[in-house]
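with the sequence up front, the predicted model follows.
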Amino acid sequence: MNIKPLRKAVFPVGGLGTRFLPATKAMPKEMLPVVDRPLIQYAVDEAIEAGIEQMIFVTGRGKSAIEDHFDVAYELEATMASRGKSLEILEPTRLKPGAIAYVRQQEPMGLGHAVWCARDIVGNEPFAVLLADDFMVGQPGCLKQMVDAYNRVGGNLICAQEVPDSQTDKYGVITPGARDGTLTEVRGLVEKPKPGSAPSNLAVIGRYILQPEVMRVLETQEAGAGGEIQLTDAMAKMIGGQPFHGVTFQGTRYDCGDKAGYAQANLALALTRDDIGPAVRAFARELLG
């Protein structure tokens, strides 16, 4: 089996973030911090750990803060240096020249459309897709776990997680086939099935490794659930023509597109920090009595 190396990752960051208004009126939701790093930084760090060489951001209006975050901040760095402060904390925000590309999604037409906007930069290579508001905490990271599986089986892979039956209508859901450890054969996919009609409780979470042929499917993909061009619908058409597997993530996922999930992520990560963990833990105990 000829498995092409995975070098590129697409970050769809053009959404409006309406669930976090008014905080996201002037700030992209991907820049919301978990303790002291924005969500998009965690996703980029995860991609780098997995060996990704080029980050492709699919942006929209009002997303310039993301571009600024991964740029050189001359005034800030000069001021810090003049005061004898280390610039080490800013190193993860400075990627190699040419390691980032930006493309605009002019209209919010769905995740599938956002991915398709990156087609010319992706070219004829496999690529990853990372949704920053699915905040994945594990060792190794989620995408690294998926890349390790990809290097064994090739084809298309999606991150999978069991969810309560009452929540399957919020996700893309897998029709499962044979299982081998954390790998599950994907025999079908359905986006946001009606309650009681889901083929399993194995949901698709915001990490994907896809072959470039999906771009040709997306080119003619009609709108699906919610009146948007759904990536799940396009992936479903790839099943049977190429290997397709789900990888159950070994770690913890926080849904930072949800206010409660975002608050939980901040608390959970704060508690693991040596610098602030003891103080946060003491406060939590006092608050909860």
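Nice, thanks for sending it over.

okay, CA-based contacts and neighbour counts for the rest of this
Fine.

number of residues surrounding residue 253?
With neighbours defined by other C-alpha atoms under 10 Å, the count for residue 253 comes to 19.

then it would be within a strand, right?
Yes. Note on residue 253: a strand contains this position according to DSSP: H, G, I helix; E, B strand; the rest coil.

mind listing what the closest residue to it other than its chain neighbours touches?
Among residues not flanking residue 253 along the chain, residue 136 sits closest, at 4.6 Å (C-alpha to C-alpha, 6 or more residues apart in numbering). By C-alpha atoms under 8 Å, 6 or more residues apart in numbering, the contact list for residue 136 reads 142, 251-254.

could you do residue 191 as well?
Counting by C-alpha under 8 Å, 6+ apart, residue 191 has contacts 169, 171-173, 225, 230, 232-233.

helices of the protein, start to end?
Ranges of helices in the chain, per DSSP state H, are 39-49, 64-69, 74-82, 111-116, 119-122, 142-153, 213-219, 231-236, 259-272, 277-288.

pull out the buried residues from the longest one.
So that's helix 259-272. Within helix 259-272, the residues that count as buried by 16 or more other C-alpha atoms under 10 Å are 261-262, 264-268, 270-271.

also this one, for the comparison:
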Amino acid sequence: MPTKTIRKAVIPAAGLGTRFLPATKAVPKELLPIVDTPTIQYIVAEAVAAGVRDVILVCARGKESIVDHFDLAGELEAHLERTGKLELKQQMRDIARMAHIVTVRQQEPLGLGHAVLCAKDVVGDEPFVVMLGDDVIDAPIPGAKQLADCFGRHGLGTIALMEVPREDTHLYGIAAGSAVDDRTIRIDALVEKPRKDPPSNLAVIGRYVLPPSIFEILERVRPGVGGEIQLTDALAILAREEGLLGYRFQGERYDAGDRFGYLKANIMYALKRPELAGPLRAFLSGIK
């Protein structure tokens, strides 16, 4: 397969966000802020930093406000201009210009694999990156770019891996294989949430650079647990038929889909802000 530049990102955003109820009863979980920036904006910014031009949001009914966030807001911008908040107005305009946003509808909650398959016609015949909004990666080199660079070197689908404690392997998809270099393995085993005897302690994290052939594989994957089409099942087939790499990315990952992980992300991103870091450290040091 010829190596191509990654120009498209697929971001599944159709989930109900039940772990964050009641906050997500009316507000999409993707718009919950980390400090003052919606979680999904961090994901889109990472995609753009990896060279992505088109961002495909796979949404469900009731998620229109996500699209609105990346659109122009004339009334708001006019108000900011009238009140002299020109820098803030420019920030709002920049959000609308981050990327070319395309939406497709996932009409039924049939799993992550099905969500990716919904983007088939928009992606077309080129490699692309799948980015899960619950995984926020803080890294000097954006996580998606690290994977895209690995794909560029080897020309094979590449998924993000992270070492986790052995006792936590049942919480993740786990990959194992033979070493290609210090950070890369060629995957020969992929197990979703192993209950015992995990093949390694390398957990699959929500970043995947995939060839377009994954769509044909997803079309023949049978529904698994809960009647859902599992992306992991398709990746296991891809590993057997074409080859699949796992890349141990550099950076800190926060699980923004978990309440404690979300709190950690808010604290760590606030500490990166000069105007917040001092007061926050003082507040935290005074907690008993």
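Yep, it's here. Since the model is a prediction, treat every value here as computed from it, not as a measurement.

neighbour-wise, which of the contacts of residue 136 of structure 1 leads?
Ranked by neighbours (other C-alpha under 10 Å), the contacts of residue 136 of structure 1 are led by residue 142, which has 27 neighbours.

what's the counterpart of that residue in structure 2?
Superposed on structure 2 with TM-score structural alignment, residue 142 of structure 1 falls opposite residue 143.

tell me the spacing between its match and residue 281 of structure 2.
27 Å (C-alpha to C-alpha, to the nearest Å).

quick one: contacts for residue 163 of structure 2?
Residues near residue 163 of structure 2 by C-alpha under 8 Å, 6+ apart: 201-203, 248.

how do those residues look in structure 1, which are kept?
Contacts conserved in structure 1 for these, using both residues aligned by TM-score structural alignment, their matches' C-alpha atoms under 8 Å: 201-203.

residue 231 of structure 1: how many residues sit nearby?
23.

gap between the nearest residue to it once chain neighbours are set aside and residue 134 of structure 1?
In space, residue 231 of structure 1 comes closest to residue 112 once its chain neighbours are excluded; the distance is 3.9 Å by C-alpha to C-alpha, 6+ apart. Per C-alpha to C-alpha, residue 112 of structure 1 is found 17 Å from residue 134 of structure 1.

ok, residue 80 of structure 1 next?
Residue 80 of structure 1 sits 33 Å away from residue 134 of structure 1, going by C-alpha to C-alpha.

between those two, which is the more surrounded one?
Between residue 80 of structure 1 and residue 134, counting by other C-alpha under 10 Å, residue 134 is the more crowded of the two (20 against 13).

how about that one: what's its closest non-neighbour residue?
residue 255 (5.1 Å).

just residue 107 of structure 1 next, same as before
Using C-alpha to C-alpha, 6+ apart and skipping residues adjacent in sequence, the residue nearest residue 107 of structure 1 is residue 60, 7.8 Å away.

please tell me I have it right and that neighbour contacts residue 106.
Yes. Contact criterion C-alpha atoms under 8 Å: residue 60 of structure 1 and residue 106 qualify, at 6.2 Å.

of these two, who's got more company?
residue 60 (21 against 13).

contacting residues around that one?
By C-alpha under 8 Å, 6+ apart, the neighbours of residue 60 of structure 1 are 13-15, 104-107.

same deal with residue 201 of structure 1?
By C-alpha under 8 Å, 6+ apart, the residues touching residue 201 of structure 1 are 162-165, 168, 173-174.

what of residue 1 of structure 1?
Neighbouring residues of residue 1 of structure 1 by C-alpha under 8 Å, 6+ apart: residue 154.

what's the spacing between it and residue 122 of structure 1?
22 Å.

ok, and the closest non-adjacent residue to residue 59 of structure 2?
Spatial nearest neighbour of residue 59 of structure 2, chain neighbours left out: residue 14 (4.4 Å); criterion: C-alpha to C-alpha, 6+ apart.

before we move on, what about residue 164 of structure 1?
Leaving aside its sequence neighbours, residue 164 of structure 1 sits nearest to residue 201 (C-alpha to C-alpha, 6+ apart; 6.6 Å).

before we move on, what about residue 123 of structure 2?
Nearest residue to residue 123 of structure 2 in three dimensions, chain neighbours excluded: residue 8, at 6.7 Å (C-alpha to C-alpha, 6+ apart).

that neighbour: how many residues sit nearby?
Neighbours around residue 8 of structure 2, by other C-alpha under 10 Å: 25.
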